[in-house]
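S.K.: Predicted model and sequence follow; I will ask about them next.
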Amino acid sequence: MRLTTKGRFAVTAMIDLALNAQNGAVKLSAISERQHISLSYLEQLFSKLRRAELVESLRGPGGGYILASPAAEINIAQIIAAAEDSLDATQCNSRADCRKGSPCLTHDLWANLNKTIHNYLSSVTLQHIIDHKNNHPGHDKIIEFNQTHIH
C-alpha cells in the first residue's frame, strides 16, 4: 500500500484552501505558488475534489475555489478517497480472493490495517489541522490525533 502524490498533494492543497478561504475564493495559482505544486496537477486534483463535492468553484473576477462544507466536516479520508484510485494494503483490493478464490494467509492482517488507517484518517478533519497549525505556528512536529482531539 502506498499513499501516492495525488493523495498527499490533495490533502496539502485542501489545507491551504481552508487556511486561505476566509477572504473568499482561492485561486489555484496561489495554492500552486505557496505549495510548489504544478498548476496543471492542481487542476486535475480539484476536478476530482469538485466531483466529490469537497470544493466548489466560483467563476468570474475574484473566482477560484472554496470549501463545499465547513472545515470541521471534511475529513482527510474523504480527500484521499477523492484523489486516489485506491488506498488498500491487500493484494486483492479487499475482495478476499488472494489465493485462487480464497483469502491468503495475511489477508485479515492487511484488511485490518486498511480499517485502522481509514478510521484514523476519518477522525482527522481539516479543522483539526488548522487548529493545530494556529496553536503551533512554525511547528513541524508530527500531529497526533485521538479521535477528535490534537495532543
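M.R.: That came through fine.

S.K.: Only C-alpha atoms from now on, for both contacts and neighbour counts.
M.R.: Will do.

S.K.: quick one, what contacts the nearest residue to residue 148 once chain neighbours are set aside?
M.R.: Excluding its sequence neighbours, the residue lying closest to residue 148 (Cα to Cα, 6 or more residues apart in numbering) is residue 123, at 6.2 Å. With contact taken as Cα atoms under 8 Å, 6 or more residues apart in numbering, residue 123 is in contact with 75, 76, 145, 146, 147, 148.

S.K.: Generate a ChimeraX selection restricted to the buried subset of these.
M.R.: The following ChimeraX line selects those of the contacts of residue 123 that are buried, judged by 16 or more other Cα atoms under 10 Å:
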select :75,76
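
S.K.: so can I have CSV of the contacts of residue 123 showing distance to residue 56 and secondary structure?
M.R.: Shown next, in CSV, are the contacts of residue 123 (distance: Cα to Cα, whole Å; DSSP: H, G, I helix; E, B strand; the rest coil):
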residue, distance to residue 56, secondary structure
75, 16, strand
76, 17, helix
145, 28, strand
146, 30, strand
147, 27, coil
148, 26, coil
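
S.K.: this is the comparison structure:
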Amino acid sequence: MKVSSKGEYALRALLVLGQQQGQVMTIQEISDKTLVTINYLEQILLQLKKLDFVKSKRGARGGYFLHKEAQQINIGEVIRKLEGPLSPMSCASITKYEPCPLEAGCQLKPLWSLVRDTISYVLDRTTLEDLLLNKIHLLEGDELVVFKK
C-alpha cells in the first residue's frame, strides 16, 4: 500500500477543517495551512465533497467545511475511498485479489496478508478526532494500545 500525495493532502485538508469544525474556510486558507497549491487542493476537495466528507458553501463567504463530526470520519474509510485497497500486494487483497503464479507454494503471501491486516487495524480504529487529539491506535500483542503524542 502506498499513500499518494492526493491521500496525504486530503488528510491534511480534513485535519485543517477539523481544527475549525463548524466554520467555513476558504480554499486559500486551507491552502495556506496545508501547503498544497490551490489548483490541486480544488481537485482534492471536490473529491472529498463527492465522497461526502466535506461540504461547500457558495458566495462571498463561501468555502469548505466538514460534513460530519470529526469522530465520525474514519481514516481507513477515507484512504480506501481515495486510494483503493490497503493490501501491499494484489495476491493478499480482499477486495482487489489477483492470483500470483507462485501462489500455491508462496511463502510471502502470509507476510503481505499480515501487513494488510495491521494497516487495516490501525487505520480502521483511527478517526479524524483521534488525529486532532494526537491519538494513534497501535496493536501490541492482542491488545489495543492508544498512543498519545
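M.R.: Nice, I can see it. Please read all numbers here as calculations on a predicted model, not as lab measurements.

S.K.: returning to that earlier point: what lines up with the residue nearest to residue 148 of structure 1 in structure 2?
M.R.: Aligned by TM-score structural alignment, residue 123 of structure 1 pairs with residue 125 of structure 2.

S.K.: Now do the helices in structure 1.
M.R.: 5-20, 28-35, 39-51, 76-83, 107-123, 126-135 (DSSP state H).

S.K.: Mean distance between the fourth one and structure 2 after superposition?
M.R.: Its match in structure 2 and helix 76-83 of structure 1 itself, once the structures are fitted together, sit a mean 2.1 Å apart by mean Cα distance after the TM-score superposition for structure 1.

S.K.: Quick one: distance of that helix to the chain centre.
M.R.: On the basis of Cα atoms, centre = their mean, to the nearest Å, helix 76-83 of structure 1 sits 4 Å off its chain's mean C-alpha point.

S.K.: From residue 78 of structure 2, how far out is residue 20 of structure 2?
M.R.: 19 Å (Cα to Cα, to the nearest Å).

S.K.: For those two, indicate the residue with more neighbours.
M.R.: residue 78 (22 against 13; other Cα atoms under 10 Å).

S.K.: Which residue in structure 1 aligns with that one?
M.R.: By TM-score structural alignment, residue 78 of structure 2 lines up with residue 79.

S.K.: All good on my end, thank you.
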